[in-house]
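J.: sharing a sequence plus its predicted fold:
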Amino acid sequence: MYNVSSSPHVKAKMTTKSIMRDVIIAMIPTSAFGIYNYTNLFGIKYGIHSALLILITVISCVAAEYIYTTITDQKITIFDLSAVVTGMILALNLPCTFPYWKAALGGVFAIIIVKQLFGGLGQNFMNPALGARCFLVLSFAGDMTAFYPKDIKEIDAATSATPLTALKNAGESSASLIDMFIGNHAGTIGETSIIALLIGAAYLVIRKIIDVRIPLTYIAVFAVCIMLFNQSSDPVFLAQQLCGGGLIFGAFFMATDYVTSPITKGGRYIYGICLGLLTAIFRTFGANAEGVSFAIIFCNLLVPLIEKYTIPRAFGIVKQKGGR
């Protein structure tokens, strides 16, 4: 008996579960370093807090998906691990001081509002984790920017800024370039260590989970634009911009989301160009030092339009004159 279905007929060993499993593995280095980093910076209390934030967001995402699909009498989809990935990405975008219940609320928002209400995996118009992050930024701005614990008296206002914030406000980073590359500074749990992020990114590339067109175009265009907008030719400034904030994390782990990024090759270049341009604009002219999350979400909305104009023409089809 043949299984009759519409084209295209493509067979591949990869499944949604295997892809999500690889993404989870790729995020382990930056998750582990984030826990270590905050243990080293602020003590074991905040290392444990960071680990629990990751656990709580994962549990809240999985529980929200299970409850929603059960109530609506849909197929239980928690075993494809997509909810786990959403929870991990959300947690890695949070500071180590973020309250547990607010992190759980963010997980529920990501799954119910951004993902399930639009039809579930494959139908969401923006990255669920980033949608939840922006929701938390708008709802709890103070907590989302509290990168240093209030109970540590040695830290004052001058030293409590992240390297990227200090670079924007004071013109110089609060951490050395080598510390920014290794990750010995404060920030969100998963964004600080460029080394750990690149290890995870290399794993995804080797496993052919992501296409490098998007991240490399994103980073290259951002580098050009940030130098032009700031009228700078200082390579150290450029390196600090590349290592600061969530640029590397966003480029390799969030902008490459299968559902919310273009499937066409040309579209991926256009998508990367838009991401780099918007991130540079937000960082240079915006009130906030960061800009990656909002740039990715905005470009997620452009994906249907990008794909419309970059979809390959079918073999044998010739565009008629006069637009007909």
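T.: Cool, the structure landed. Residues are numbered from 1 along each chain as shown.
J.: please make it C-alpha for all contacts and neighbour counts, starting now.
T.: Noted.
J.: contacting residues for the residue nearest to the spatial centre of the chain?
T.: The residue lying closest to the centre of the chain (Cα atoms, centre = their mean) is M254, at 3.3 Å. Contacts for M254 (Cα atoms under 8 Å, 6 or more residues apart in numbering) come out as 127, 130, 296.
J.: one more: A161?
T.: A161 is in contact with 147, 174, counting by Cα under 8 Å, 6+ apart.
J.: mind checking how far it is from G142?
T.: Taking Cα to Cα, to the nearest Å as the measure, A161 falls 13 Å from G142.
J.: what about K319, neighbour count?
T.: Neighbour count of K319, defined by other Cα atoms under 10 Å: 9.
J.: measure it to R313 for me?
T.: In terms of Cα to Cα, K319 sits 9 Å off from R313.
J.: R21 too?
T.: Distance from R21 to R313, by Cα to Cα: 34 Å.
J.: neighbour count winner among these two?
T.: R21 (16 against 9).
J.: before we move on, the earlier item: kindly reformat the contacts of M254 as CSV containing distance to Y269, neighbour count and secondary structure.
T.: What follows is these, written out as CSV (distance: Cα to Cα, whole Å; neighbours: other Cα atoms under 10 Å; DSSP: H, G, I helix; E, B strand; the rest coil):
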residue, distance to Y269, neighbour count, secondary structure
N127, 19, 25, coil
L130, 21, 24, helix
I296, 14, 29, helix
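J.: for stretch 27-42, give me every contacting residue.
T.: By Cα under 8 Å, 6+ apart, the list of residues contacting stretch 27-42 reads 44-48, 50-51, 88, 92, 96, 149, 152, 183-186, 189-193, 196-197, 199-200.
J.: so which of those residues belong to helices?
T.: Residues of these located in helices (DSSP state H): 44-48, 50-51, 88, 92, 196-197, 199-200.
J.: turn these into CSV, including distance to L138 and neighbour count.
T.: Converted to CSV, these look like this (distance: Cα to Cα, whole Å; neighbours: other Cα atoms under 10 Å):
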residue, distance to L138, neighbour count
I44, 30, 15
K45, 27, 11
Y46, 24, 20
G47, 26, 24
I48, 26, 15
S50, 21, 31
A51, 24, 18
M88, 20, 27
L92, 18, 26
A196, 29, 25
L197, 27, 25
I199, 32, 15
G200, 29, 24
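J.: pasting the second one now:
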Amino acid sequence: MFKMTSSPHTHSSNLTARFMLWVIAAMLPAIAVQLYYFGVGVLIQIVLAASFAYALELLVTLLRRKPIFFYVADFSVILTALILAVAIPPYAPYWIILIGTFCAVILGKHVYGGLGQNPFNPAMVGYVVLLISFPLQMTSWMPPISLLHEPPTWNDAISLIFNDLSSDGYSLLQLVGTIDGISQATPLDSIKSGLHNQQSLNNILHSPIFSHGRWGNFLGNGWWQLNLAFLLGGLLLLWKKIIHWQIPIALLLSLTLLSAANWLLAPQLALNPLAQLLSGATMFCAFFIATDPVTASITPKGKLVFGALVGFLIYIIRYYGNYPDAVAFAILLANISVPLIDHYTRPRVYGYRVNNLNK
């Protein structure tokens, strides 16, 4: 009489679309900060990633003979593309974002069956593939455009991304080379490279990339503002109950405690906790990446364990690893642990003894 199917019994792309649109809206302040400090290359990367991701989603949906509107209208692939686009250097070659988007959408999502079935964060899958395969292009960040004698125009940005040269025939390295002592690397990368070359932390923090701007002496111009923008967007998501508080709080607390302990023990080799929280992709990870409902833990206690694990991995890889910022690797390693975390943190079912749950 009735068709029996497995739960959940209610399906709606509208709920998913609403969730995704709120997350996209919460990212707008950070995108605005990136535009202000790094120029219009950010927008070009977003357009490239979103359009290619949408085309891939449409193609896979057709090949799988699924309802096109239902699967394409949830905006999940747009959010994946947006996260990946703002994570890469704004003037990276166009093929970088296309390869990363392909890996994120196809290898990170659809090979597992699509949204809701992927064990790994798709955007981080694409980012890790790019970081391992093309380390030079993925670490070539332009310093804030306010430091450049001639900030790139729209024509320059398009030409740099598609031809590796500005409209005047200058490469990105040549444009940056007009500023004495400014590195294309991020502040975390500059610190790790400097310490590896036997420089003192104090001398590194007084280099031009850190000394420009009121707060630049320990955060690098643009990076602390970007993290505050992601924090603002994350608070909006918490207020709208789009995400839960356990993962970001546990992640930030874990990272703070580890960085504080190391800073107190070896202040000449470690950044202070505030610098760790407001540099790299810390806030981006805490509120927008680690909180992915598909790949993160789903139990209340598990969310705390998952967030703390991500914060722990971020600091360990930042301090001891070869990569200056460890968000992507930390997320993927924590994703592997989610089934185990959920198994040991699942709530007790009322009316059953604990040992019965394990039978």
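T.: Thanks, I have the structure now. Computed from a predicted structure; not experimentally measured.
J.: need the TM-score from the superposition.
T.: The TM-score (TM-score structural alignment, normalised by the length of the first structure) is 0.87; 312 aligned residues with a Cα RMSD of 3.0 Å.
J.: what's the matching residue for the residue nearest to the centre of the first structure over in the second structure?
T.: The alignment partner of M254 of the first structure in the second structure, by TM-score structural alignment, is I289.
J.: next one: the helix or strand A32 of the first structure falls within to chain centre, how far?
T.: In the assignment (DSSP states H and E), A32 of the first structure maps to helix 16-42. Relative to the centre of its chain, helix 16-42 of the first structure is centred 13 Å away, using Cα atoms, centre = their mean, to the nearest Å.
J.: likewise for stretch 235-247 of the second structure?
T.: So, by Cα atoms, centre = their mean, the centroid of stretch 235-247 of the second structure is 17 Å from its chain's centroid.
J.: now that stretch: buried residues?
T.: Buried residues in stretch 235-247 of the second structure, defined by neighbour count with 16 or more other Cα atoms under 10 Å: 235-237, 242-247.
J.: now render the residues you listed as CSV, adding secondary structure and distance to R65 of the second structure.
T.: Shown next, in CSV, are those (DSSP: H, G, I helix; E, B strand; the rest coil; distance: Cα to Cα, whole Å):
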residue, secondary structure, distance to R65 of the second structure
L235, helix, 39
L236, helix, 37
L237, helix, 34
I242, coil, 31
I243, coil, 32
H244, coil, 35
W245, coil, 38
Q246, helix, 38
I247, helix, 36
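J.: how far away is F222 of the first structure from N300 of the first structure?
T.: 17 Å.
J.: between the two, which one's more packed in?
T.: Set F222 of the first structure next to N300 and count neighbours by other Cα under 10 Å: F222 wins out with 26 against 23.
J.: residue in the second structure paired with that one?
T.: Checking with TM-score structural alignment, F222 of the first structure has L255 as its match.
J.: if I look at that match, how far off is V42 of the second structure?
T.: 28 Å.
J.: what residue of the first structure matches up with L231 of the second structure?
T.: Under TM-score structural alignment, L231 of the second structure pairs with L198 in the first structure.
J.: ok, its match - contacts?
T.: Per Cα under 8 Å, 6+ apart, neighbours of L198 of the first structure: I248.
J.: returning to what we had before: out of the ones in helices among the contacts of stretch 27-42 of the first structure, who's nearest L228 of the first structure?
T.: L197 (26.5 Å; Cα to Cα).
J.: now do the contacts for the closest one.
T.: Counted by Cα under 8 Å, 6+ apart, L197 of the first structure has contacts 27, 29-30, 191, 248-249.
J.: ok, those in the second structure, which still hold?
T.: Contacts conserved in the second structure for those, counting by both residues aligned by TM-score structural alignment, their matches' Cα atoms under 8 Å: 27, 29-30, 248-249.
J.: what's in contact with stretch 44-56 of the second structure?
T.: 72, 77-78, 81-82, 84-86, 90-91, 94, 97-98, 101-102, 105-106, 158.
J.: coming back round to it: and the residue nearest to the centre of the first structure, how far is that from G200 of the first structure?
T.: Distance from M254 of the first structure to G200 of the first structure, by Cα to Cα: 13 Å.
J.: likewise for G183 of the first structure?
T.: Taking Cα to Cα, one finds G183 of the first structure at 15 Å from G200 of the first structure.
J.: repeat that for D179 of the first structure.
T.: 19 Å.
J.: do A110 of the first structure as well
T.: 23 Å.
J.: ok, now I19 of the first structure?
T.: 14 Å.
J.: how about Y38 of the first structure?
T.: Distance, Y38 of the first structure to G200 of the first structure, using Cα to Cα: 20 Å.
J.: same deal with G131 of the first structure?
T.: 23 Å.
J.: check N40 of the first structure too.
T.: Distance, N40 of the first structure to G200 of the first structure, using Cα to Cα: 22 Å.
J.: swap in V221 of the first structure?
T.: 22 Å.
J.: equivalent analysis for K321 of the first structure, please.
T.: Noted for K321 of the first structure: a distance of 49 Å to G200 of the first structure, by Cα to Cα.
J.: same deal with Y269 of the first structure?
T.: Distance from Y269 of the first structure to G200 of the first structure, by Cα to Cα: 22 Å.
J.: can you map out the helices along the first structure?
T.: In the first structure, the helices defined using DSSP H lie at 16-42, 44-71, 82-92, 100-108, 128-139, 141-144, 163-170, 177-182, 194-206, 213-229, 235-243, 247-249, 265-285, 292-310.
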